[in-house]
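1. Below is the structure, and that's it, no one-letter string:
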């Protein structure tokens, strides 16, 4: 740049207010080069770079000034300045200093000094000022004989901002472009989901490989820039994922804090004292359904269009939505000894509540998980006494007072169907379900397999019980589906009569010897069979062992 006029004029205005109180005589020709060098070395950091985003840290109530001059030799130069507050509202302004006339005519020395001061004062003007926390861009045309000063001030607390100056208005911009309508539309609201859509950025259509959308979800408020979102999350004590730590590159995360969902989609969820903050980047998709939200909760949604090459971003106009209230679950009364079969579809109905009023001090709850995954939560007079995921057969023995009220809440933990059988009884010595062995697994013996028979074994108990064995011929590609869809609460009444192999009674007072075996004959060679064992207790209600798939030998 040819800025000889700048070095002569800068000492006069470098730290001056809009109105000058006195004048400074310009250096002589002999000392001009040395003066320019010293001045550049001292004020080098205050010159705003062209075409580069600059991060500026501001101290409370202390103004900070940056300068820039534009290329000489052109009458008018277009330029733009974009300022992004990263936290609290700030004040910033642009002042322009016009260069003085080339030379004063000879005359009285005092008259020349007064004339200089008056001219200098009249050549300073404020062309733009702003106060707030929104991203603001000023666009203008510059004369080659003008010096610009940017002044920034934070009156609330220490903060930082980013500033981007460019004079190249024809080439690709640093910031991605927003559409003409930058609003986010809410097109669907559920109990735990919100579906959003927004218009495509022109940058996505032009540079699909280097542009992506990122969505920020929180329960506090909207953010006007990705820079502001970073600051808010970091100040809450959370660490930022790399995709969110864009404009402040020194703050990077450990890679294990990012959970990859697919090649173009990642998500991170962080818990903070104020609630949950999520960031999801979904490539160039402009419709997204936010899952796993809490019912009856207001959420704020912000979409940022991010340039992956420059790490610069632009913010859509944020929106908010409140999820629907969760309908009150129907409460069913539990009666002594009566079994209630609860079925949840995992989508329309995920919760079920049962209430029981104790007529004895000691109460026994029994849960038999039939299908799927389910969690149980038991409260006594409003206080939690048990909470865990169910598996197989589970007993809870609770001691309280007469007329205590127990509330049993069941929740499906997967989207497929789940079911469970529930019983409450004060008489544990007469349980509805049979005494169970240590394991409900069925074992097969590979060495005892033949082309026509299979030998299986299972554990028994110290209580004499009835065991019935069933078999079913299946294809190899059906094994996983059969095991997943099996209803562990269903009894032999659901089986075809032809599948029944035998029934036997068995027990042993020595648990180490409470094992029984059975050889099933009359099978076909090279065929896969599914074997089931049902255990019947005194009440007649069966418990199904885990199914076992065994294939007979093809050649013997």
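-> Perfect, thanks for sending it. Predicted model, so just to flag it, every value in this text is computed and none were measured.
2. only C-alpha atoms for contact and neighbour calcs from this point on.
-> Will do.
3. Can you classify residue 227 by secondary structure?
-> Secondary structure for residue 227, judged by DSSP: H, G, I helix; E, B strand; the rest coil, is helix.
4. So it is in contact with residue 55, correct?
-> No. In this structure, residue 227 is not within contact of residue 55 by Cα atoms under 8 Å, at 10.5 Å.
5. neighbour-wise, which of those two wins?
-> residue 227 (25 against 16; other Cα atoms under 10 Å).
6. In contact with that one, which residues?
-> Contacts of residue 227 were listed using Cα atoms under 8 Å, 6 or more residues apart in numbering, and they are 84-87, 246-248.
7. at 6 Å what do you get?
-> Contacts for residue 227 (Cα atoms under 6 Å, 6 or more residues apart in numbering) come out as residue 86.
8. just residue 268 next, same as before
-> Contact analysis of residue 268 by Cα under 6 Å, 6+ apart lists 258, 278-279.
9. a helix runs through it, doesn't it?
-> No. Per three-state DSSP, residue 268 lies outside any helix segment and is strand.
10. quick one: which of the contacts of residue 268 is most hemmed in?
-> residue 279 (22 neighbours).
11. wait, that residue sits on residue 213?
-> No. In this structure, residue 279 is not within contact of residue 213 by Cα atoms under 6 Å, at 10.5 Å.
12. any chance of the contacts of residue 268 in TSV, plus secondary structure?
-> Formatted as TSV, the contacts of residue 268 follow (three-state DSSP):
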residue	secondary structure
258	coil
278	strand
279	strand
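13. Would you mind measuring from residue 408 to residue 354?
-> Counting by Cα to Cα, to the nearest Å, the gap from residue 408 to residue 354 is 5 Å.
14. what comes into contact with whatever helix or strand residue 467 lives in?
-> Secondary structure assignment for residue 467, by DSSP states H and E: strand 465-473. Residues outside strand 465-473 that contact it (Cα under 6 Å, 6+ apart): 499-506, 529-537.
15. Put this next to the previous one:
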């Protein structure tokens, strides 16, 4: 009995404390309040089937709300909750800790629907403001899937200056179509034509090119890129979990065109130096209404979109996009590369002279090794590799020998283009040609062959005599054959340029000194030497070393010029 009395006493004291605990100063908001800031693009993530609300108040006479769906159809509405009595200036003063929306909802007033919209296009509402004691609510909802939306609020007399203005005819026109390029034109924006450079507002035109479709907003393009990056990341993780393959440079150059958008929408655009070859962009540097997009694929349909971006307000508008189909490459312009056959190519420097080659690897692995080198001095070329209209790899090639590993495709289109060459005179067009040598082989199934860490030859002055020279060069971990050649040169010819692609098969047998196999499993110790005897005193010799492989082009080391001693 005494136990029951003690229990009732404790319960009474607890009830008394509970009454104090229900005091108004301990009240908290039911839901967190999301305020919509004026004059700023607000990104919103919409979960499927859930309504997202943004609140704002207004002291001016007009307002403009712009909602930009990024992918799928959404429902959005603008609701006004007006109070009969003006709420206190500081709703949190006194003993009540209520959120501002709770103050509006707790008072007497009327709620009205101002605007509703359903769709996936950019929608803008502009109208007069209600009483200053009104609460505005923007509701957003997606019923299809999770998506992204951007919301922009402008308060005041009109939205001039908040968003760039489109011309009366916002259509993008195609001025010219080539085999690998398309030239576009569009009417200038009135925002640019009437704005002086000293005003501080900076407008940029940015052009998006892709294989899929046109986009109604920059937000929609950003969402597509974000999904592509996520898909690429998942594929990379899946690839890392599988067997390890050496894929040098196959993913270089991807996404490099999308750096132009990073300053304007950093919340949706992620910097990356790889992926996505389906997208290309004109660099957003000047407010020019003409743009030529190069490095396109022949006989391919592309979609073009133009976005005008205000870098001050971080807003943008989209022109009406267009599409174009690049011209087809003549069948005779595509040559088939034969297995392990050396192909020599001559291109005119500083022109649109392109050469296309088709290669189909043998065997079920569908792997291959492309080896190419620029033969003449001070020249530079570009190689691009495609598969079914998709760019796999692009690289500039100079005098150094380049190896490109091909994997996972039944067919490859190889495009060569001369970037620059030796300055040519009008009388001698041959000196302006960029000469290359290339070869493909399907013999490598797993990894490409190793290259020495350096292709320089070293001579030892202390070991140099009147009739002998000692040379050293780096090798690899693989067992390869190295052949050494030499020839005499006159003093006035020692600076003459040579053919970088000159192979050992073109050298006279009298110039060959030796051929030997070499292998060292420790890369830092992979050094081999050779002593060349029987030389004449005081004579200038040029020594060349070739790394001979069963498949692929011979790798030529840098030539080494050494003069034997005159007196011993």
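-> On my side now, so go ahead. All values reported here derive from a predicted model rather than from experimental measurement.
16. Can you calculate the TM-score here?
-> The TM-score (TM-score structural alignment, normalised by the length of the first structure) is 0.53; 409 aligned residues with a Cα RMSD of 6.2 Å.
17. Determine how far the last residue of stretch 157-174 of the second structure lies from the first.
-> Note: stretch 157-174 of the second structure ends 37 Å apart using Cα to Cα.
18. Let me know how buried the aligned residue in the first structure for residue 128 of the second structure is, in neighbour terms.
-> The alignment partner of residue 128 of the second structure in the first structure, by TM-score structural alignment, is residue 141. Close neighbours of residue 141 of the first structure, defined as other Cα under 10 Å, add up to 12.
19. how near is the closest residue to residue 141 of the first structure other than its chain neighbours to residue 138 of the first structure?
-> Spatially, and ignoring its direct neighbours in sequence, residue 141 of the first structure is nearest to residue 78 (4.3 Å; Cα to Cα, 6 or more residues apart in numbering). From residue 78 of the first structure across to residue 138 of the first structure, the span is 11 Å (Cα to Cα).
20. Over to residue 419 of the first structure?
-> From residue 419 of the first structure over to residue 138 of the first structure (counting by Cα to Cα), the distance is 63 Å.
21. higher neighbour count, those two?
-> For the pair residue 419 of the first structure and residue 138, the greater number of neighbours falls to residue 419 (23 against 14), based on other Cα under 10 Å.
22. who's in contact with that one?
-> 342-343, 370-371.
23. Recalculate using a threshold of 7 Å.
-> By Cα atoms under 7 Å, 6 or more residues apart in numbering, the contact list for residue 419 of the first structure reads 342-344, 369-372.
24. same deal with residue 190 of the second structure?
-> With Cα under 7 Å, 6+ apart, residue 190 of the second structure has these contacts: 165-167.
25. do the same with residue 504 of the first structure
-> 466-468.
26. Which element, helix or strand, includes it?
-> strand 500-506.
27. Buried ones in that strand, by neighbour count?
-> Residues of strand 500-506 of the first structure classed as buried by neighbour count (16 or more other Cα atoms under 10 Å): 500, 506.
28. And for stretch 265-285 of the first structure?
-> Residues 265-268, 277, 279-285 are the ones in stretch 265-285 of the first structure that count as buried (16+ other Cα under 10 Å).
29. roughly how far apart are the alignment partner in the first structure of residue 284 of the second structure and residue 408 of the first structure?
-> Using TM-score structural alignment, the partner of residue 284 of the second structure in the first structure is residue 282. Per Cα to Cα, residue 282 of the first structure is found 40 Å from residue 408 of the first structure.
30. now residue 392 of the first structure
-> 18 Å.
31. Give me the more crowded residue out of the two.
-> residue 408 (22 against 17).
32. Look at the more buried one and give its secondary structure.
-> strand.
33. residues contacting it?
-> 353-355, 376-379 are the contacts of residue 408 of the first structure under Cα under 7 Å, 6+ apart.
34. Also residue 215 of the second structure?
-> So residue 215 of the second structure contacts 221, 305 (Cα under 7 Å, 6+ apart).
35. Next, count neighbours for residue 239 of the second structure.
-> If you count neighbours by other Cα under 10 Å, residue 239 of the second structure ends up with 12.
36. from memory residue 36 of the first structure sits against residue 6, does it?
-> No. The criterion here is Cα atoms under 7 Å, and residue 36 of the first structure misses it with residue 6 at 9.3 Å.
37. Just list the residues touching the counterpart of residue 351 of the first structure in the second structure, thanks.
-> Taking TM-score structural alignment, the alignment pairs residue 351 of the first structure with residue 356 from the second structure. If a contact means Cα under 7 Å, 6+ apart, then residue 356 of the second structure has 333-335, 413-416 as its contacts.
38. Can you convert these into TSV and add a column each for neighbour count and secondary structure?
-> Converted to TSV, the contacts of residue 356 of the second structure look like this (neighbours: other Cα atoms under 10 Å; DSSP: H, G, I helix; E, B strand; the rest coil):
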residue	neighbour count	secondary structure
333	11	helix
334	15	strand
335	14	strand
413	21	strand
414	22	strand
415	18	strand
416	22	strand
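39. Nothing else from me, thank you.
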